[in-house]
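Trainee: can't give you the sequence, but here's the structure:
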């Protein structure tokens, strides 16, 4: 008889929560049909159903920072999963009233925020003495996010054939994950909390160094811009292929699934990629993002566009785990702050992404979806060139510093 070891059950129950983290935008393919059912609402209002959860993820992260101190990490995560499940499937029941659907999406995002940061924090705490293993598991957490995006998006595409609100049944996946997490993941141990407290006490003087905070803020701004463009691509990919007359809404949903596939691949291979390119991982990823978006604007093949979408997902998911791994190497308080900055930047960018398309249209006087995506691609390419310069200077200074230290010794 095959028995799964309890340690693996704990690990995969913990990682399974990550399947739900990136599930907010998976209903992007529903936007055209939702807009038809609510003709009195602007397209931007309808698109907000995809991105408004990200704004409330920020609120959930901030609430979760306090809530975990009162009821513990496990209870906070379980509460978030409960919000996710109930609010996620709510549009199936009350889909006639746009305001109620909108509110349910807000509470849905709040639920994600309650467990998003804590999953990463639990991984970093458990493996804080093994940075290599920690990097691999943070990459694996990102892979599970991508896997969730693949599976749920493909399911949305099939349920969309019935009607747009039936597709919200995909969020019922939260129920078995909640049950597994409740039974197989132990509550916070006092020893772990004591160790973190001691670590914070003994290194509190180092936290006065403002340089890590400045780096975190800089990466936060960079991530904010990248996320705005990346999520906007998720929103615009279905209208893009419809505008170019090379596919339908189901093809658009499949594009989102392949973005998830790329993210899944990046998560599993992040450990090896990190060892290979180190500090150049961010500019390389931005370069791939920009080139792939350029190709989608000129592509007349659904296969080529699908491949580019997968590369876009891969590139983006190389950036997130790099930042999370970099920040979790700091002392406890700075690691918590860095993770919060990453998640706030990500979700704020995701929330504002529908307005980014409007801003591009007004600034550059373009109207077509193709022109908006192309403009975003050029912005990314310019950022990549700048990023290579910054990474080169940083690496050169680091080598000089190490040489001078060795020479002095």
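Mentor: Nice, I can see it. Nothing here was measured: the structure is a model prediction, and the numbers come from that model.
Trainee: contacts, neighbours, all on C-alpha from now
Mentor: Fine.
Trainee: What helix or strand is residue 327 located in?
Mentor: helix 302-328 (DSSP states H and E).
Trainee: What residues sit buried inside that helix?
Mentor: Within helix 302-328, the residues that count as buried by 16 or more other C-alpha atoms under 10 Å are 302, 305-325, 327-328.
Trainee: Then stretch 230-248?
Mentor: Here stretch 230-248 shows 230-242, 247-248 as buried, counting by 16+ other C-alpha under 10 Å.
Trainee: likewise stretch 150-162?
Mentor: Per 16+ other C-alpha under 10 Å, stretch 150-162 contains these buried residues: 150-160.
Trainee: And for stretch 72-85?
Mentor: Buried residues in stretch 72-85, defined by neighbour count with 16+ other C-alpha under 10 Å: 73-85.
Trainee: ok, now which ones touch residue 108?
Mentor: Neighbouring residues of residue 108 by C-alpha atoms under 8 Å, 6 or more residues apart in numbering: 53, 83-88.
Trainee: make it 10 Å
Mentor: The contact partners of residue 108, by C-alpha atoms under 10 Å, 6 or more residues apart in numbering, come to 24, 52-54, 56-57, 60, 80-90, 102, 171.
Trainee: Show me which of those are buried.
Mentor: Of the contacts of residue 108, these count as buried by 16+ other C-alpha under 10 Å: 24, 52-54, 56-57, 60, 80-90, 102, 171.
Trainee: residues near residue 11, how many?
Mentor: Close neighbours of residue 11, defined as other C-alpha atoms under 10 Å, add up to 15.
Trainee: which non-adjacent residue is nearest it?
Mentor: Excluding its sequence neighbours, the residue lying closest to residue 11 (C-alpha to C-alpha, 6 or more residues apart in numbering) is residue 185, at 7.9 Å.
Trainee: got another, please set it beside the one above:
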């Protein structure tokens, strides 16, 4: 028996698919093992095993609206979860590098099919302001929780070899079963196609998402190098530390609804200021405790800025265009993640510390611009 959208089980099942939107790159702590396993392949190519899911996600996001129009939202979400589960597990049984690379791309494709729906279904189903803000906050919380959980699992499995790491994708199975059992989506919601004629504010939000994620991603690939170079942590313990840091944003997501109702547009400059402080503290850290303080600040800032951007998107975009706007913003964000190393190198971030300082500079600029905008709206 299916549950109404107001039931706790329905909400839990709907949010559960967000557990998996960030798990495409969670195998990164196994990089050193993968370098050893594929000694005949360059390190740059081996790194693709971690980053290529982002390109698959972009393709999945592009295909998702057309697939939804043909088959409906629920079937596409289930298909995406199945593709993520099966292709995520396949490398545990494979030894050919190129076959594994192909499955990693398909993992991203699967995530891309349900990624935008995990976000856009919330404003489609919940229209009351308080409930909508709470669900948007819970969605970000759930995504961070899924990322942290995947990193904890990888930290445990990595000691059993690189093949074992891919068993992490079994975590998709419970969410898949829960979604199939508990969620029934309105048939009218599936009769949507992608609209390019979106308000200018949506395109600005897409550009902002590109920049925010491009600069925030420096924590993902530069912070481990920075921490190890400084002698703060060993490579083997970084996955556990990264998982712990992902949990920092959870309390923020849990109370986001109340924060947004109280502060509205001021939350964007506040989150940018916290991110600036976090990146600055990290880049200037000379010991592990200071680094952790910076990482905690960055985690809080990220836990705020992502639901703020999605909530602002809901405000600026007509209800009937929310799905298309969400897809555009997610595509832009994933492209930002993919091209982050190139962008930072062009800007002069050749060392880990330089890249972190450049990111701090971006969030300082975002703070000033968004504060001027927020104060101007109140004037």
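Mentor: Looks like it came in fine. It should be emphasised that the depicted structure is a prediction, and the values quoted were computed from it without experimental measurement.
Trainee: before we move on, back to that, let's see which of the buried ones among the contacts of residue 108 of structure 1 end up in helices.
Mentor: Judged by DSSP state H, helices contain the following of those: 52-54, 56-57, 60, 80-90, 102.
Trainee: Of the buried residues of stretch 72-85 of structure 1, which is the nearest to residue 405 of structure 1?
Mentor: residue 73 (41.7 Å; C-alpha to C-alpha).
Trainee: And that closest one, what's its match in structure 2?
Mentor: Alignment note (TM-score structural alignment): residue 73 of structure 1 maps to residue 73 of structure 2.
Trainee: Give me the spatial nearest neighbour of its match, chain neighbours excluded.
Mentor: Take residue 73 of structure 2 and drop its neighbours on the chain: the residue closest to it by C-alpha to C-alpha, 6+ apart is residue 190, 5.5 Å away.
Trainee: Which residues belonging to the longest helix seen in structure 1 are considered buried?
Mentor: Under DSSP H, the helix in structure 1 containing the largest number of residues is helix 369-408. Within helix 369-408 of structure 1, the residues scored as buried using 16+ other C-alpha under 10 Å are 369-381, 383-384, 387-388, 391.
Trainee: pretty sure the match of residue 73 of structure 1 is touching residue 193, no?
Mentor: No. Look at residue 73 of structure 2 against residue 193 with C-alpha atoms under 10 Å: they stay out of range, at 11.5 Å.
Trainee: Residues that sit against both of those two, list them.
Mentor: Residues touching both residue 73 of structure 2 and residue 193 (C-alpha under 10 Å, 6+ apart): 64-65, 67.
Trainee: Just the buried residues out of those, in PyMOL syntax.
Mentor: Command for PyMOL that selects the buried part of those, burial taken from 16+ other C-alpha under 10 Å:
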select buried, resi 64+65+67
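Trainee: for the shared contacts of residue 73 and residue 193 of structure 2, which one is nearest residue 319 of structure 2?
Mentor: Set against residue 319 of structure 2, the nearest of these by C-alpha to C-alpha is residue 65 (15.9 Å).
Trainee: And the closest one, how far from residue 139 of structure 2?
Mentor: Per C-alpha to C-alpha, to the nearest Å, residue 65 of structure 2 is found 20 Å from residue 139 of structure 2.
Trainee: What is the aligned counterpart of residue 314 of structure 1 in structure 2?
Mentor: Aligned by TM-score structural alignment, residue 314 of structure 1 pairs with residue 300 of structure 2.
Trainee: which ones are touching that match?
Mentor: The neighbours of residue 300 of structure 2, taking C-alpha under 10 Å, 6+ apart as the test, are 245-253, 271, 274-275, 278, 294.
Trainee: can you check residue 99 of structure 2 too?
Mentor: 90-91.
Trainee: Next: the one 3 residues further on.
Mentor: Contact partners of residue 102 of structure 2, counting by C-alpha under 10 Å, 6+ apart, are 49, 52-53, 56, 87, 91.
Trainee: And the alignment partner in structure 2 of residue 326 of structure 1, how close does it get to residue 83 of structure 2?
Mentor: The equivalent of residue 326 of structure 1 in structure 2 is residue 312 (alignment by TM-score structural alignment). Going from residue 312 of structure 2 to residue 83 of structure 2 by C-alpha to C-alpha gives 31 Å.
Trainee: For residue 121 of structure 2, see how far away residue 236 of structure 2 is.
Mentor: Using C-alpha to C-alpha, residue 236 of structure 2 is found at 38 Å from residue 121 of structure 2.
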